[in-house]
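Novice: mind looking at a prediction? Sequence and model below.
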Amino acid sequence: MDRIDSGTRTMYDFCVIGGGIVGVATAWNILRRDPSAKVILVEKERALAAHQTGHNSGVIHAGIYYEPGSLKAKLCRRGAAWTKEFAAEQGIPFRECGKLLVATNQLELDRMQGLVERARLNGIDAELLDRAALREREPMVAGLAALFIKETGIIDYRQVTAALARLVTEAGGEIVTGAEIAEITERGDAVTVSTQHRTWRTRRLVACAGGQADRVARLAGLKTDFQIMPFRGEYYRLPAGKSQMVKHLIYPIPDPELPFLGVHLSPTIGGELTVGPSAVLALGRERYTTFGFSARDVADILKFPGLGKVAMANFKTGIREMRNAVWKRGYLREARKYCPSLQLSDLQGKHSGVRAQAVMNDGTFVDDFLIRSTERMVHVINAPSPAATSALPIGEMIADRALAAR
């Protein structure tokens, strides 16, 4: 917990801001690389994994969607294998259930061929299924064809984060929660990090602040030509009696022009079956209800120079997503494209997550992971999906960068 204590007499080698899975994985990787390092991790919430890490669908992605050669593609492939290996070592439940990407019309069939080529370039085993093979494998799913990705799995990333945090503290690292950063000052020999009640000095700072990444960067004196835009994704849980209606993750063929993957059916490691998410511009970076609102966050959205271009480029999609967020029948229509047996009464227990998406001032979405550095700081600016899958190699990459700069 955050204590009233100046703390400035202790010099840390590394201070990590952010207790999501990327931040905790970074702290762990620093200590793996240098067990003698004095490391502290600071999280503003009272618990770790409080935001994106604890509000996602728990998918271990194989990496089929991502541009060959991109950080997303490289780190997702390594991360998927490493996550499974880590989970097995730590006794964390996971299941390699596989994913079916289902084409329901000719346009999606054409797009699926592009995914076949992308799978080849990214080294992913992808099996094409015709209508009959799809129906045999998943009798409740309708489509013209499907692409089966065997390596995709499910896990609870909160458990992964908790295991990483335990390893950090066992290696001598400190974790402080309930401590919101108010000031960051970089000088020639150190970085000073302060909350309202406590101050730390560190030789290197690593910021993995997720939905607050732009604000933390500005606190640290970085010029920001981007802003974090929050997009809320709403999920429904299906009734317990329908939790076994599919064996695999069931995804639509995504629109390559959009950064989101569409409404999908997701078995969870806890035995539930969810359907979602939608994707609407949220009125709060950390607000998880349909009408959750933060005046500060809304003011930042309205002042953002790229807002108009984002709105114009995604107008039709945005209207559809907002309609579905408040009109359950519209949401149901999206899911029934590939699962026609779903009924309105099946959509129960709505819950949400918020995706932090970096958008440049010209209105373009940052598609890949984005990291900005100064002499003594490394800031993870954009780490959207598949950041949870990729967290271990992302943390390794950041740790290597921070250690090399010492």
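Specialist: Nice, I can see it. Residues are numbered from 1 along each chain as shown.
Novice: going by C-alpha atoms from here, please, whenever you check contacts or count neighbours.
Specialist: Will do.
Novice: list the buried residues for the helix ranked longest in the chain?
Specialist: Criterion DSSP state H: the longest helix present in the chain is helix 71-90. Neighbour-count burial for helix 71-90, counted by 16 or more other CA atoms under 10 Å, picks out 71-84, 86-87.
Novice: stretch 371-381 too?
Specialist: Going by neighbour count (16+ other CA under 10 Å), the buried part of stretch 371-381 is 373, 376, 377, 378, 379, 380, 381.
Novice: also this one, for the comparison:
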Amino acid sequence: MYDFVIIGGGIVGLSVGMNLGKRFPNASILIVEKENKIASHQTGHNSGVIHSGIYYKPNSFKAEFTRKGNESIVEFCKAYDLPYEVCGKFIVATKESELPLLQNLYQQGLENNLDVEKASAEEIKEQEPHVKCLEGIRVRKAGITDYTKICQKYMDLIQEQGGELKLNTRVIGIKNTEKSKVLETTQGTIETKFMINCSGLYSDFITRLDGFKPPAQIIPFRGEYYKLKSEKNYLVNSLIYPVPNPEFPFLGVHFTRMIDGSVHAGPNAVLSLKREGYKKTDFDLKEFFEIVTYKGFWKLIQKHTNEGMKEIIRSFSKIAFVKSLQQLIPEVTINDVISCQAGVRAQALKDNGSLVDDFLIIQNKNSLHVCNAPSPAATASLEIGKYIVNQISS
């Protein structure tokens, strides 16, 4: 019997495993992952941004963990010689109507104790000469990294501590005994004193298997990206974001310079018809049925019909997608971009149609469930791991 079993080998589950090993050096720790490698889904499909925390409500988990995580993830990269760059980011207003929203965002950045400053269009052009805007916010500590490599280092450290990893192991049932949990998996049964659910896109499913009703249901949103052709990479030097629409729960299409030097543009946000549906044609009847029979989903649709239709149009029309990009960099043309890998965001949705806008972690007697940890969970992973481990009594 293990002392701890973590379900999910993404960046949050691995951070939890690493921090458990530090706090309980004599404990037996196992990570079970249903794929044949770690970091296969949200972690392995994200844009590699080291976020600052400017977008998140003051005093929320996201604001606190991202601000601290921005520093701790950089220190981790330095300590283990992993690739990173603190290249900074601009959030820019391209319309007069966005200026009050930009000011509100700036004030929120100050409330979150971030290194942010207002920047004029001329100041922005000094670093990003191809951006067209009225003014913006400079976020100095935003950066880029490779979270897959960070995950591999987390795993190396877990194994050095004596922790184990079982791949190709899907949890299909959970039974409770008086002092333990028995996990039924595709590779046999596993018994543990304490279970931690970090299963991302299937976090609500595992919570239900454990006999609890999750406070929200996971709805998968696919984010589709284009990338600039290599000869056009000169158009972007850092990270360039629009002012987010406060009525819509996603950040809008933006430009991200990746750690390998390429430049990705996106993502949009469209409903995925399968939890791990990275292609438009991916479909799972059971999972689709779960989405369309959930009342919270239809309330979400009613709230965001117009924005949702724009996202769908961008999904099927390259012209529409590029027009959104041209709001930031007018020089970008339809011939400058090619489609590339999409990601899927696990977003928790409440019955009333509101998206859970913070990390959601619930604890029971001998289990803990991370029910919502979308972006910026990678940036905040070390802090989330520390927090979770501190909730567990010795």
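Specialist: Ah, there it is. Remember, it's a predicted structure, so these values are computed and weren't measured experimentally.
Novice: TM between them?
Specialist: Once superposed, chain against chain, the TM-score is 0.98 (TM-score structural alignment, normalised by the length of the second structure); 394 aligned residues with a CA RMSD of 1.0 Å.
Novice: quick one on the thing from earlier: okay, and which of the buried residues of stretch 371-381 of the first structure map to strands?
Specialist: 373, 377, 378, 379, 380, 381 (DSSP state E).
Novice: which of those sits closest to residue 31 of the first structure?
Specialist: If you rank these by distance to residue 31 of the first structure using CA to CA, residue 378 comes first, at 16.6 Å.
Novice: and the helices in the stretch 201-350 of the first structure?
Specialist: For the stretch 201-350 of the first structure, the helices defined by DSSP state H, counting those that start in this stretch cover 213-219, 295-303, 307-313, 315-326, 328-336.
Novice: can you lay out these as TSV showing distance to residue 359 of the first structure?
Specialist: Shown next, in TSV, are these (distance: least, CA to CA, whole Å):
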stretch	distance to residue 359 of the first structure
helix 213-219	10
helix 295-303	11
helix 307-313	9
helix 315-326	16
helix 328-336	26
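Novice: can you put these in CSV and add distance to residue 231 of the first structure and mean neighbour count?
Specialist: Converted to CSV, the helices of the stretch 201-350 of the first structure look like this (distance: least, CA to CA, whole Å; neighbours: other CA atoms under 10 Å):
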stretch, distance to residue 231 of the first structure, mean neighbour count
helix 213-219, 15, 19
helix 295-303, 12, 13
helix 307-313, 12, 15
helix 315-326, 11, 16
helix 328-336, 16, 18
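Novice: and of those helices, who's closest to residue 225 of the first structure?
Specialist: Once these are compared by CA to CA, helix 213-219 is nearest, at 9.3 Å.
Novice: what does the closest one rub up against?
Specialist: With contacts defined as CA atoms under 8 Å, 6 or more residues apart in numbering, helix 213-219 of the first structure is touched by 181-184, 207, 209, 223-224, 226-228, 379-382.
Novice: out of those residues, which are buried?
Specialist: By neighbour count, with 16+ other CA under 10 Å, these hold 181, 183, 184, 207, 209, 226, 227, 228, 379, 380, 381, 382 as buried.
Novice: spit out the contact partners of the alignment partner in the second structure of the last one.
Specialist: Aligned counterpart of residue 382 of the first structure in the second structure: residue 372 (TM-score structural alignment). Contact criterion CA under 8 Å, 6+ apart gives 200, 203, 218, 346, 347, 348, 356, 358, 359, 360, 361 as the residues in contact with residue 372 of the second structure.
Novice: same thing with residue 345 of the second structure?
Specialist: Per CA under 8 Å, 6+ apart, neighbours of residue 345 of the second structure: 42, 201, 220, 221, 222, 223, 374, 375.
Novice: just the buried ones out of the residues you listed, please.
Specialist: Looks like these have 42, 201, 220, 221, 222, 223, 374, 375 buried, using 16+ other CA under 10 Å.
Novice: please name the nearest non-neighbouring residue to the fifth one.
Specialist: Distances taken as CA to CA, 6 or more residues apart in numbering put residue 344 closest to residue 222 of the second structure, at 4.3 Å, once the chain neighbours are dropped.
Novice: and that neighbour, that's in a helix?
Specialist: No. Residue 344 of the second structure: not assigned to a helix; according to DSSP: H, G, I helix; E, B strand; the rest coil it is strand.
Novice: so how far is residue 232 of the first structure from the residue in the first structure that it lines up against?
Specialist: Alignment note: residue 344 of the second structure maps to residue 354 in the first structure; criterion TM-score structural alignment. Separation of residue 354 of the first structure from residue 232 of the first structure (CA to CA, to the nearest Å): 4 Å.
Novice: give me the common contacts of those two.
Specialist: With CA under 8 Å, 6+ apart, residue 354 of the first structure and residue 232 have common neighbours 282, 288.
Novice: sorry, back to before: from the ones in strands among the buried residues of stretch 371-381 of the first structure, which single one is nearest residue 324 of the first structure?
Specialist: Of those, the one sitting nearest to residue 324 of the first structure (CA to CA) turns out to be residue 381, at 29.6 Å.
Novice: check contacts around that closest one.
Specialist: Contacts of residue 381 of the first structure (CA under 8 Å, 6+ apart): 208, 209, 210, 213, 214, 358, 369, 370, 371, 372.
Novice: spit out the contact partners of whatever residue of the second structure lines up with residue 94 of the first structure.
Specialist: Under the alignment (TM-score structural alignment), residue 94 of the first structure pairs with residue 84 of the second structure. Each residue near residue 84 of the second structure by CA under 8 Å, 6+ apart is listed here: 74, 77, 143, 144, 145, 146, 259.
Novice: restricted to strands, list those residues.
Specialist: 143, 144, 145.
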